[in-house]
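Undergrad: I'd like to go over a predicted model; first the sequence, then the structure.
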Amino acid sequence: MNPMAFIWLVYAAWILLIVYLTVSAFGAKRDTEEHMPQRLGLMVAMIAAFLLPRLSIFRFVNFAPVNAVLSSIGVVVTVAGMAFLVWARQSLGGNWSQIVSSKQGHELVTSGPYRFVRHPMYTGGLVACIGSAIVVGGGFVFLLILLGAIFLWRVGAEDRLLARQFPEEFPDYARRTKALIPFVW
């Protein structure tokens, strides 16, 4: 298979994921307050991730395409991460939010992938970024780094929000379920 085909597969998968997340957002419950800085921060991070590899100092991350075996593994990892993310999004239903925010009629979801980790959408997104970085390099390397930092901040922020909203249920759920990596952290 042509190495460029793997790159196009990864980009096509991301486009499909973005379309899915955009369309599925229409059924989400309303946020109780607006958080424009969070939305802008996420957008700036994604734009920066794909502009940074264009700077000569960071050209070393533009290592793709690699061999077909490694690219195949990267595509499988990308799709697996996205599948986990979509499963988590489906499990959340109307409780999903693009930002860290309380929802009207918010419910604590502990089923589906939330049985294994408290933040499976972040887990899936990071795994998809790792697979994409293997295949494409460049912007996905920086996306992994920047989203990783944002997701780590959001894990803490979401845990604090859920602890306030669900003072009876969340502490027990947090004790029995790891944040991002099953059985580890």
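TA: Yep, it's here.
Undergrad: rest of the way, CA atoms for contacts and neighbours
TA: Will do.
Undergrad: got the contact list for the residue nearest to the spatial centre of the chain?
TA: With distances taken as Cα atoms, centre = their mean, residue 125 lies nearest the centre of the chain, 2.8 Å away. By Cα atoms under 8 Å, 6 or more residues apart in numbering, residue 125 lies in contact with 81, 82, 85.
Undergrad: what comes up buried for the helix or strand the second one falls within?
TA: Right, residue 82. Remark: residue 82 resides in helix 68-92, with elements defined by DSSP states H and E. Going by neighbour count (16 or more other Cα atoms under 10 Å), the buried part of helix 68-92 is 68, 71-72, 74-89, 91-92.
Undergrad: take the one below as the second:
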Amino acid sequence: MQTHTLSRLWVAAQFGLIGLMVLWPSPHWSRGWVSYLLLAAGAALVLWVFWHNRPGNFNIVPEPRQGAHLVTTGPYRWVRHPMYVALLLFMAGVAAAAHSPVQWALWLALCVVLNFKAAMEERLLSGVWPEYVGYQRVTRRFIPGVW
């Protein structure tokens, strides 16, 4: 399968899962502090990412944009994909508020999709920036010092 097609399939899967999580009916929506904490952490991380990255650098698909540059400061110093981490934190807040095993199953599926999307993105980034391979050696994908 072509890179262009595969990258769009990962994006479609990502947004499909987000849509299902947001729209899935739950009779037990709560306003617990855990869900608020996860939602706030995700939103704060998004703002930190925007602070350290130029808007022209972002791309919804895993393919690097023409003229983009490699960012290794701010949240990128700690993880290679802080925007994905922010999304996972935010959607974990949605799942925590829903109190639904279905929501958590969808969240786990989103984790899998973002992991595959990140792997594809990393392969493409290392083709554009040879220094990305060294960055991968010292910076974890999603969880600092762990994964």
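TA: It's in. The model shown is predicted, which means the values in this text are computed figures rather than measured ones.
Undergrad: Quick one: map the residue nearest to the centre of the first structure onto the second structure.
TA: Using TM-score structural alignment as the criterion, residue 125 of the first structure maps onto residue 87 of the second structure.
Undergrad: what about stretch 105-124 of the first structure, start to end distance?
TA: Length of stretch 105-124 of the first structure, first residue to last, Cα to Cα, to the nearest Å: 26 Å.
Undergrad: how close does the nearest residue to residue 29 of the second structure once chain neighbours are set aside sit to residue 45 of the second structure?
TA: Nearest residue to residue 29 of the second structure, sequence neighbours excluded (Cα to Cα, 6 or more residues apart in numbering): residue 98, at 4.6 Å. Residue 98 of the second structure sits 22 Å away from residue 45 of the second structure, going by Cα to Cα.
Undergrad: quick one: the lengthiest helix in the first structure to chain centroid distance?
TA: In the first structure, taking DSSP state H as the definition, the longest helix is helix 139-165. Its chain's C-alpha centre and that of helix 139-165 of the first structure lie 9 Å apart, by Cα atoms, centre = their mean, to the nearest Å.
Undergrad: Quick one: list the elements packing against that helix.
TA: Other elements packing on helix 139-165 of the first structure under the criterion 3 or more Cα pairs under 8 Å, 6 or more residues apart in numbering; DSSP states H and E are helix 36-51, helix 120-135, helix 170-176.
Undergrad: Over which residues of the second structure does the shortest one lie when aligned?
TA: Going back to what we said before, that points to helix 170-176 of the first structure. With TM-score structural alignment applied, helix 170-176 of the first structure matches the range 132-138 in the second structure.
Undergrad: tell me the average deviation of the matching stretch from the first structure after fitting.
TA: Superposing on the first structure and averaging over aligned pairs (mean Cα distance after the TM-score superposition for the first structure), stretch 132-138 of the second structure comes out at 1.0 Å.
Undergrad: So for that stretch, what gets flagged as buried?
TA: 132, 135.
Undergrad: before we move on, back to that, most tightly surrounded among the helices and strands packed on helix 139-165 of the first structure?
TA: Per-stretch averages of neighbours, counted by mean count of other Cα atoms under 10 Å, single out helix 120-135 among these, with a mean of 26.
Undergrad: how big's the offset between it and the second structure?
TA: Helix 120-135 of the first structure sits 1.3 Å off on average (mean Cα distance after the TM-score superposition for the first structure).
Undergrad: Now do that helix and helix 139-165, the angle between them.
TA: Using axes from the mean of the first three to the mean of the last three Cα atoms, to 10 degrees, the direction of helix 120-135 of the first structure lies 170 degrees away from that of helix 139-165.
Undergrad: Helix 120-135 of the first structure: how far from the chain's middle?
TA: With Cα atoms, centre = their mean, you get 7 Å for helix 120-135 of the first structure.
Undergrad: What sits closest to residue 143 of the second structure if chain neighbours are left out?
TA: Using Cα to Cα, 6+ apart and skipping residues adjacent in sequence, the residue nearest residue 143 of the second structure is residue 79, 6.4 Å away.
Undergrad: Report whether the expected contact of that neighbour with residue 137 is present.
TA: No: proximity of residue 79 of the second structure to residue 137 does not meet the contact threshold set by Cα atoms under 8 Å, at 11.3 Å.
Undergrad: what's the distance between the residue mapped onto residue 44 of the first structure from the second structure and residue 132 of the second structure?
TA: Using TM-score structural alignment, the equivalent of residue 44 of the first structure in the second structure is residue 16. Remark: distance between residue 16 of the second structure and residue 132 of the second structure (Cα to Cα) = 30 Å.
Undergrad: same check, this time on residue 77 of the second structure
TA: Per Cα to Cα, residue 77 of the second structure is found 12 Å from residue 132 of the second structure.
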